[in-house]
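Trainee: Next input, structure requested:
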Amino acid sequence: MSNTLDILIVGGGPIGLACGIEAKKAGLSYVIIEKGCLVNSLFNYPLHMTFFSTADRLEIGGYPFPSIHSKPNRMEALEYYRRVTDVSDLNIRLFEEVQSIKPGAEEVYSVSTAKGKYKARHIVIATGFYDIPNLLNIPGEDLPKVKHYYYDPHFFYKQKVLVVGANNSAADVALETWRRGAEVSMVIRQPELQSIKYWVKPDLQNRIDEGAIKAYFNANLTEVREQEVDLQTAEGKLTIENDYVMAMTGYQPNFSFLEKVGIELSDDALRHPTHNPETMETNMPRMYLAGVVCGGMDTRVWFIENSRVHAVKIVQHILEQAKVSS
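Mentor: Reported below is the predicted structural model:
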């Protein structure tokens, strides 16, 4: 049993790192397994993204997050989490995807990855929800011109861009691509703009009011073709010319992975993973959830700032259980 870890953490995002820091503080053996680069979801955020949270709310492990802005940007966050990982000397394996987690004898889980095998008494799943986009399920969505991820606005210079959605991501995409010379339209299901960062919403509303960005409210995108798209509006069907569709429709956790490892999901549309909010333990004994994955499809509940505590809860529960069994 000497090669058996106390904790194996799936996911190297901020909350996965926080779990590693707490495990190390408690003297527990652990490893963090991340299928991509360090804080992979943050790396794939838009190039110029600014966080809604202030720097102090993004801190983990008690390490201060210095920022020259009141709200840090993507580059500052990447630098911060790299430094935290180095200073903490975290045991992390990058670009290694977990393929299976199976319960075995003596209350030990067997974990297989693309690069090796591990044994661990406890599993923490901190995989976030940024890997799988919510699809529109319309004709033409599989065309290369339809994108669910956005990085740099320069690419869309002098292109006709349709942005689907009215959340923070959609607002950022619309404004940034328009300012870099794109011809931007938005298709929005609601009758007006919804919850958008307070310093962004007036900017977008003003651009819509002046006609710089065309917004179709109470409307849906119904079909995508190579050079045009169809919208269903309150006035009827409308076809407009189009080069790219930015479908900012949100993302979801990897539910198939959660089910594969034995975690039960609620039967409703939100598909909440079963777990005890006091300990974060799931229906699978000694298997825990941490971070935004806890919310299922309700992706507006958990953020870095309010799920950092999950790491503390999990390690405390593991230590308490060890005392009981000893």
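Trainee: drop to CA atoms for contacts and neighbour counts, all remaining ones
Mentor: OK.
Trainee: tally of neighbours for residue 246?
Mentor: Residues lying near residue 246 (other Cα atoms under 10 Å) number 21.
Trainee: Likewise for residue 85?
Mentor: Other residues within reach of residue 85, judged by other Cα under 10 Å, total 19.
Trainee: now the helices: where do they sit in the protein?
Mentor: Counting by DSSP state H, one finds helices in the chain at the ranges 14-25, 40-43, 74-88, 168-179, 201-209, 255-260, 304-307, 309-325.
Trainee: Next, the angle helix 201-209 makes with the fourth one.
Mentor: Helix 168-179 and helix 201-209 are oriented at 50 degrees to each other (axes from the mean of the first three to the mean of the last three Cα atoms, to 10 degrees).
Trainee: To compare with the earlier structure, here is another sequence to fold:
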Amino acid sequence: MQKEEAIIIGAGPCGLAAAIELQRIGLNPLTIEKRNIVYSISQYPTYMQFFSTPDRLEIGDIPFTTASEKPSRLEALHYYRVAAQRHQIRVQAYETIKSIEREDDGFVVKGENRFGEPRSYFARYVIIATGYFDNPNVLGIPGEELDKVSHFFRESHPYVGMHVAIIGGSNSAIDAALELERVGAKVTVIYRGESYSSSIKPWVRPGFEKKVSQGLIQMRFSYTVTAIGNNDITIQGPEGVELIPNDFVLALTGFHPDRNFLTQTGVTMEAEGYPTFNETTMETNVPGIYLAGVVASRHEANEIFIESGRYHGNKIADHIMSKRD
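Mentor: Below is the predicted model:
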């Protein structure tokens, strides 16, 4: 069994930031990632731009310079890759952690690589920085299992000329609608809210509202999708039940933490469904197990959370240092 002082599960921006902070107190943590470094960002829409300015996404005292005011997905991938390399973070990619069990003065961490071969570690501290991206909020309606339904949007080209329904009213939904309209898709945005979300990027909303007023994008407030068929969807709202033509559905309804994995480690869940942790130290109700990044965001699970989640490593390092003292 491989012995480590600390293991970080997840090599997203906040997991990498935590690794750097642990290095600064003399630890050399092993970061285990079930896919590639900053996987969630690699899955963002191809031409996405962040809401945040680059300085608010920096980690490890490495400047994040960009060609424009808002960094792109490609620039972010390059930045975090370089940050990991410069700080010589030990990243073990394509390995999935299956369980964390208390043993003596630490934890036995078990997983497997992409070939199904078992891996086993012992660590005194475990930092869970797994994010939400693998756990979309499902609709729980008939037809959601169809191939035409996706909880992710990458790029608009595959949808040229298609009837596309977007479920949700967040930034991701608005950005997707604009990209799709530009390539000639027939877009309907279905949002259960009564008006536009206050979180929409202020420089994006006017252009989106103009497209709606021109009839180029259909916006259906206070509506929900109740069923998905091969060639149509059923929606329900203030004007009753409607059947509208549809080729593809993008259910951009957000994400949630892997509750089963967390509860199996002994981490309790609050009434709202979010894990229990101390906001000052980031330690969970299980001493020695910490949270970092979007898994500790409680309500908002998007790229903006990197701004504050990158500092979780500072809190964790300070707490571990106090224990060692």
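Trainee: re the thing from before, reformat the helices of structure 1 into a markdown table and put distance to residue 285 of structure 1 next to each item.
Mentor: What follows is the helices of structure 1, written out as a markdown table (distance: least, Cα to Cα, whole Å):
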| stretch | distance to residue 285 of structure 1 |
| --- | --- |
| helix 14-25 | 18 |
| helix 40-43 | 28 |
| helix 74-88 | 29 |
| helix 168-179 | 37 |
| helix 201-209 | 45 |
| helix 255-260 | 14 |
| helix 304-307 | 21 |
| helix 309-325 | 11 |
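Trainee: highest average neighbour count across the ones you listed?
Mentor: helix 14-25 (a mean of 26; mean count of other Cα atoms under 10 Å).
Trainee: so what secondary structure elements neighbour it?
Mentor: strand 5-10, strand 30-33, helix 74-88, helix 304-307, helix 309-325 (3 or more Cα pairs under 8 Å, 6 or more residues apart in numbering; DSSP states H and E).
Trainee: With distance to residue 206 of structure 1 as added columns, please give the ones you listed in a markdown table.
Mentor: As requested, the helices and strands packed on helix 14-25 of structure 1 are exported to a markdown table (distance: least, Cα to Cα, whole Å):
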| stretch | distance to residue 206 of structure 1 |
| --- | --- |
| strand 5-10 | 43 |
| strand 30-33 | 45 |
| helix 74-88 | 26 |
| helix 304-307 | 31 |
| helix 309-325 | 39 |
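Trainee: Which one, of these, ends up nearest to residue 160 of structure 1?
Mentor: Closest to residue 160 of structure 1 of the helices and strands packed on helix 14-25 of structure 1, according to Cα to Cα: helix 74-88, at 26.6 Å.
Trainee: Quick one: closest of the helices and strands packed on helix 14-25 of structure 1 to residue 103 of structure 1.
Mentor: strand 5-10 (13.1 Å).
Trainee: who wins for proximity to residue 233 of structure 1 among the helices and strands packed on helix 14-25 of structure 1?
Mentor: helix 74-88 (35.7 Å).
Trainee: What angle do helix 14-25 and that closest one make with each other?
Mentor: Using the same axes, to 10 degrees, helix 74-88 of structure 1 lies at 20 degrees relative to helix 14-25.
Trainee: For the stretch 201-325 of structure 2, just list every one of the strands.
Mentor: Counting by DSSP state E, counting those that start in this stretch, the stretch 201-325 of structure 2 has strands at residues 217-221, 224-228, 232-237, 240-245, 248-251, 289-291.
Trainee: packing partners for the fifth one?
Mentor: Put plainly, it is strand 248-251 of structure 2. Using 3+ Cα pairs under 8 Å, 6+ apart, the elements in contact with strand 248-251 of structure 2 are strand 149-150, strand 163-167.
Trainee: go with 10 Å
Mentor: strand 149-150, strand 163-167, helix 171-182, strand 186-191, strand 224-228, strand 232-237 (3 or more Cα pairs under 10 Å, 6 or more residues apart in numbering; DSSP states H and E).
Trainee: So which of the strands of the stretch 201-325 of structure 2 is nearest residue 79 of structure 2?
Mentor: So among the strands of the stretch 201-325 of structure 2, strand 289-291 is nearest, using Cα to Cα, at 23.2 Å.
Trainee: Read off where that closest one ends up in structure 1.
Mentor: Residues 287-289 of structure 1 are the counterpart of strand 289-291 of structure 2, counting by TM-score structural alignment.
Trainee: Residue 134 of structure 1 corresponds to which position in structure 2?
Mentor: Aligned by TM-score structural alignment, residue 134 of structure 1 pairs with residue 137 of structure 2.
Trainee: next one: residue 169 of structure 1
Mentor: Using TM-score structural alignment, residue 169 of structure 1 pairs with residue 172 in structure 2.
Trainee: now do residue 180 of structure 1
Mentor: Residue correspondence to structure 2 (TM-score structural alignment): residue 180 of structure 1 is matched to residue 183.
Trainee: list the contacts for that match?
Mentor: 156-162 (Cα atoms under 10 Å, 6 or more residues apart in numbering).
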